[in-house]
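>>> let's see this in three dimensions:
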Amino acid sequence: MTTSHQELLPGTRRALLHRIAVAQSEGRTPSLVAAVVRGGRTVWHGARTSVEGHAPDENVQYRIGSITKTFTAVLVLRLRDEGVLDLGDPLEKHLPGTGAGEATIAELLAHTSGLAAESPGPWWERTPGSLRPELADVLGEQPFRHPVGRRHHYSNPGYTLLGALVEKLRGAPWEDVLRREVLEPLGLNRTSGRPSAPHAGGWAVHPWADVLLPEPVEDLGRMAPAGQLWSTTGDLAKFAVFLTYGDERVLSAESVREMRAPAAPAELADVAAGVTYGLGLQVFHGDGRLLVGHSGSLPGFLANLTISVDDDVAAVVLTNCTSGPQPGALGADLVRIVAEAEPRIPEPWRPLPEVEPAVLELAGQWYWGTQVFALRLTADGGVSLGPLTVTGRRSRFRANGDGTWTGLEGYYAGEVLRAVRRPDGSVSHLDLGSFVFTRRPYDEAADVPGGVDPEGWRGIS
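Next up, the predicted model:
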C-alpha cells in the first residue's frame, strides 16, 4: 500500500494535521503518529514529536495493546469458517480442564463469558510473563465474576484462553499461527510480538510536571493474545482495509461483517454513549455515524483503530505515553474530518445486468396489516424490504438460491423471506418469519392469519 499526500484537499490535510498537533501538545506525549485510509488505501499520514527532525513515519513500530485481540479474533473466526469449531461450542469441548470451560467461544470473543477483567497477582502488563506460565496462573482460583452469558464484562484472561484454543487446534504457538495465517497474507511485515527497529520507546509523563519516566517493556507470555503486538500505522492501515472489505485469503467479507456486528449488550454506563462489542471489535456511535475498531493500551503506549464502513474512511492513531491523549476520540475526529470535508462519492447508478421475472414480479408495494412496505431488488442479487414511513422494521436480504432470502440485519436478521404462490403460480403473499405481507391491506384473497371480515372495509355511520 502506498502513502499519498495528494488525494485529500489541502484544507482537509491541514485540518487533520491541526487535530493531531493539538492532541500531541495538549496530551503531552513524546510522539504521536496517525494515518487515514479511504477507498482501500492510505491517503494521509501525519506525525508530531517533541524531538525536532525525528518525526516517526508509517514504518515506526509502537505497541498496540488490546488491538491484538482483534487479530486473535480473526484466528478464531478462521477456525469456525473451516468447520473446526462452532462459536456456540463451550470452551471445554476443545480446550478441557481450564476451569472456565462452560463459557462458549462466542461469549469469550464478545466478553460476555463472566470472566474477571484482569489476571490475579502482580500487574500483568508491567511484570514478566514468566510469572504466569500456565493458564491456571492467568485465571486464578476464582476466574468468574459474573454468571456466564449474562452481561458484557471486558476480560483480558478471556482472550488468553482464545489464544490457547488457537494453539491447541493448530498445534503451533499463537504468534506463529498469526504470522502464517494473517500477517503474511495481508502483507503486515512490520507487525510482530517483539519490537523491531525502528520502534518507539514507551514513556510515562508526570501528571504535574513536564518530565518523563521510561516504562518497562515486558513479554506478556500467556497473556500475549490479549495485548502483545507491536505494529505501525502502515500495517494497521492495511488491517483496517481488511476489516472493511475482507480478504478471501484470511476471512471473507461476510465473516468480517459478522465481527463488526454487535454481539454483546451494552453496559448501562455505555448505553448513552452507544458503545457495545462485536466479535473482537468495539462498536460505537460518534457524530451520528456507526464506528467500529479497537483501542489499545500498555504502559508507555496508547493506540486506536477506528473505521466508518459507511463512509469508507478509517483512522489509525499511535502514541508512546501511558496516559494523556485520547486516541479513541482522536481517531473518531480524523474519520469525521475526512467524511464531512470530502463526502464519499457514490458509485454511478447502473441497471441490473439481468433479473428473473419471478423476482421482478415481487418488487413494489406490500402491506403488513395496514402498514405499507416496499420491496426492492438490490444490485447484489438480493432484495430489501422496508416501510415507506420513517420508522419501522427494515432489512436487506441475501438470496439463498432456492427462491427464498435470508435477512441480514435488524429484526429480520436470519429470518427467511419467501413468496407463497397459488396453484396457478400467481403470488398470494410474502411470508417473513410467519408475518404475512399482501398486495392490498388485509387482502381477502390471501391467507391472512385470523381471516378477513367478509363484509370488507366500511365507514362508520
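
>>> CA only for contacts and neighbour counts going forward, please
OK.

>>> so Gly201 touches Asn320, yeah?
Yes. At 6.7 Å, Gly201 counts as touching Asn320 under the criterion of CA atoms under 8 Å.

>>> quick one: which of these two has more around it?
Per other CA atoms under 10 Å, whichever of Gly201 and Asn320 has more neighbours is Asn320, with 28 against 20.

>>> so the more buried one sits right up against Phe301, yeah?
Yes. Assessed by CA under 8 Å, Asn320 is found in contact with Phe301 at 4.3 Å.

>>> rewinding a little: now do the shared contacts for Gly201 and Asn320.
62, 300 (CA atoms under 8 Å, 6 or more residues apart in numbering).

>>> need the contact list for Ser395.
384-386, 407-413.

>>> so which of these belong to strands?
384-386, 407 (DSSP state E).

>>> can you list those residues in JSON lines and add distance to Ala358 and neighbour count?
As requested, the ones in strands among the contacts of Ser395 are arranged in JSON lines below (distance: CA to CA, whole Å; neighbours: other CA atoms under 10 Å):
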{"residue": "Ser384", "distance to Ala358": "16", "neighbour count": "18"}
{"residue": "Leu385", "distance to Ala358": "17", "neighbour count": "22"}
{"residue": "Gly386", "distance to Ala358": "20", "neighbour count": "19"}
{"residue": "Gly407", "distance to Ala358": "19", "neighbour count": "23"}
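
>>> which pair of those spans the longest distance?
Farthest pair in the ones in strands among the contacts of Ser395 (CA to CA) is Gly386 and Gly407. Separation: 11.7 Å.

>>> quick check: neighbours shared by Asn320 and Phe301?
Shared contacts of Asn320 and Phe301, counting by CA under 8 Å, 6+ apart, come down to 62, 202-203.

>>> count of neighbours near Trp123?
Residues contacting Trp123 under the criterion other CA under 10 Å number 10.

>>> please give the structure of this sequence too, so both can be compared:
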Amino acid sequence: MTTSQDDLLPGTRRALLHRIAVAQSEGRAPSLVAAVARGGKAVWHGARTSVDGHGPDENVQYRIGSITKTFTAVLVLRLRDEGLLDLGDPLEKHLPGTGAGEITIAQLLAHTGGLAAESPAPWWERTPGSLRPDLVDVLGEQPFRHPVGRRHHYSNPGYTLLGALVEEVRGAAWEDVLRREVLEPLGLHRTSGSPQAPHAGGWAVHPWADVMMPEPSEDLGRMAPAGQLWSTTADLARFAGFLLLGDDRVLSAASVQEMRTPAAPAETADLAAGTSYGLGMQIVNRAGRTLVGHSGSLPGFLAGLVISVDDDVAAVVLANCTSGPPTFTVAADLVRIVAEAEPRVPEPWRPMAEVDHAVLELAGQWYWGTQPFGLRLSAAGGLALEPLSSVGRGARFRANGDGTWTGLDGYYAGELLRPVRRTDGSVRHLDLGSFVFTRQPYEEGASVPGGVDPEGWRGLP
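Model prediction:
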C-alpha cells in the first residue's frame, strides 16, 4: 500500500482515536471533536458522542471562547504592518477617552496592561452583551488591578479594548473587519460570530450525576473580540496552518512568528509550569516540546488549539460542556502522538546556490576571550553562532545587506554582529555588541579591550 504524504499510519490513527475516546468518556462530554494538521493541511478528524448514530463531523460548529483572542490579535498586527499604528503606541493615541489609555497596544495583546481579568458583575459570559453597551460598562469604575506593564494578568476587557481599537481605525464593526480581512482570505467559511447550522448545543453536566442542563448562548456584545466566535475543527486546522506558516494575504510569516514569541513577564507559577504568553497566543513548554496556541471556554463549551512549530503538527479539540475534558491538554497529546509516531522528515541537505566569499570567510572557529565558538553559514544565508564547550551563548543572525548581521534569538537578539576588516579586506575580528571575537584566544595584536599581555601565554612561574 502506498501512503501519501498527508496520510497517517493506522497505528497513529488508532492512538489518536483512543486519546479522544478517553477524553470524552472520562471528561463526560456530550460530544468531542478533534483534528490534526500537518504541513498546513488537516490529516485526521475524529469525533466521539453520547448520541447513538450521530457523530459530529469537522464541519459542525462549536463555540471556541478565547481562541477568538488570537483572531483579534491578527487584526491588530495587520494594522501595525500597514503602518497605521505601532505596538508601542499608548491606546489613547488611537482610541481616546477609555480611562485606560496609558496602556500600550503591545501590553494589551500580551495581557500586561494591569487590567482586571473580568468585567464588572453580572458574569459577562452568561448575560447579554446589551448589559454592557459601552466601554465604560466593560471596564468599570476601577479597571486596574496591577501597575501597567509590571506583570502578566490575563484580561478579557483588554481584548474588548483591542476590538474597539480595530473598529476605530478601520471604521467598521469588529466582526465585519474579521470576516473581510481574515476569514474570507483564509477560507474559514464556517467561522462566525453567531452559530450557523449545523452547530452543537452547549451543556452543563452535573458534577455528581450523569445528567445535563442546557447552557444559555449569549451574544457578548462589546466583549465579542475576547470570546464570541463559533468555528469547526476543519476551519481551526486551517487557521493553525496559517499561524504556523503565515499567509501574505493576511499576515506574513514574520508577523505570525512574532505572535508566537514570548512578550509577557512570567509569574513564578508560570515559570514552574513552563508557560508564557506572546501576542494573542499562549506558549507552553512540555516534555521538551514548545507548544503555541490558545485555550478557550464559555458556558457550554471548551476548546483547545495547539501547534508544535518544530514538529510541523497542530491539533484542535472542541467539546460542548462547561467543564470536562482538558481540551488544550488533549490537543497537546494529539500533537505528541503524531510527532513521536511519525516524526517530521527533514528536507534533503543541499549546498548553497551561490557563495559570497566575504561571508564564507566568517565561518569557522572563533574565541571570545578563552571560550571557543563556531560560526556556521547556512544554505539559507544566515549565520549561527554555536558554543563549542558546555558554556556560552549561541544565536542565529540574519544579514542586513551592508555587511553586518542582526541577532535573532537568545542573549544576542537584536544585537549587531560586525566583521572588522584589515586594510587588505581580510577579517581582523568580529564585534558582537562590543564583545570581540578573535581567531585565537586573546590573539596577539587583536583589538581586545584592555589589551593583550605582550609576553603572551606562559606556564606556571
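
>>> list just the nearest of the ones in strands among the contacts of Ser395 of the first structure to Pro30 of the first structure.
Nearest to Pro30 of the first structure among those: Gly407, at 48.7 Å, using CA to CA.

>>> that closest one and Asn156 of the first structure, how far apart?
33 Å (CA to CA, to the nearest Å).

>>> what of Gly53 of the first structure?
As judged by CA to CA, Gly53 of the first structure and Asn156 of the first structure stand 38 Å apart.

>>> still on that earlier bit, who wins for neighbours among the shared contacts of Asn320 and Phe301 of the first structure?
Tyr62 leads those on contacts (other CA under 10 Å) with 28 neighbours.

>>> what's the helix or strand for that residue?
Using DSSP states H and E, Tyr62 of the first structure maps to strand 62-63.

>>> give me the residues contacting the helix or strand following that strand.
For strand 62-63 of the first structure, the succeeding helix or strand toward the C-terminus, using DSSP H and E, is helix 67-81. Contacts to helix 67-81 of the first structure, defined as CA under 8 Å, 6+ apart, come from residues 85-87, 109, 159, 162-163, 166, 178, 181-182, 225-229, 250-251, 255, 279-281, 294-296, 303-305.

>>> out of everything not next to it in sequence, what's closest to Leu385 of the second structure?
Closest residue in space to Leu385 of the second structure, ignoring its immediate chain neighbours: Leu375 at 4.6 Å, by CA to CA, 6 or more residues apart in numbering.

>>> oops, could you answer that again for His199 of the second structure instead?
The spatially closest residue to His199 of the second structure, leaving aside those adjacent along the chain, is Gln61, at 4.3 Å (CA to CA, 6+ apart).

>>> again, but for Leu220 of the second structure
Leu220 of the second structure sits nearest to Gly129 (CA to CA, 6+ apart), 4.3 Å away.

>>> quick one: that neighbour from Gly381 of the second structure, how far?
52 Å.

>>> higher neighbour count, those two?
Comparing Gly129 of the second structure with Gly381 by other CA under 10 Å, the one with more neighbours is Gly129, at 18 against 15.

>>> my guess is that one meets Met223, correct?
Yes. Under the criterion of CA under 8 Å, Gly129 of the second structure makes contact with Met223 at 7.1 Å.

>>> distance of Ser196 of the first structure from Val37 of the first structure?
24 Å.

>>> okay, those two: which has more neighbours?
Higher neighbour count among Ser196 of the first structure and Val37: Val37, with 25 against 15, using other CA under 10 Å.

>>> what about the longest helix in the first structure?
As assigned by DSSP state H, the longest helix anywhere in the first structure is helix 10-27.

>>> give me the mean distance between it and the second structure.
Superposing on the second structure and averaging over aligned pairs (mean CA distance after the TM-score superposition for the first structure), helix 10-27 of the first structure comes out at 0.3 Å.

>>> so which elements touch that helix?
Here helix 10-27 of the first structure touches strand 31-38, strand 41-49, helix 327-341, going by 3 or more CA pairs under 8 Å, 6 or more residues apart in numbering; DSSP states H and E.

>>> and these: which comes nearest Pro120 of the first structure?
Pro120 of the first structure lies closest to helix 327-341 among these, at 27.6 Å (CA to CA).
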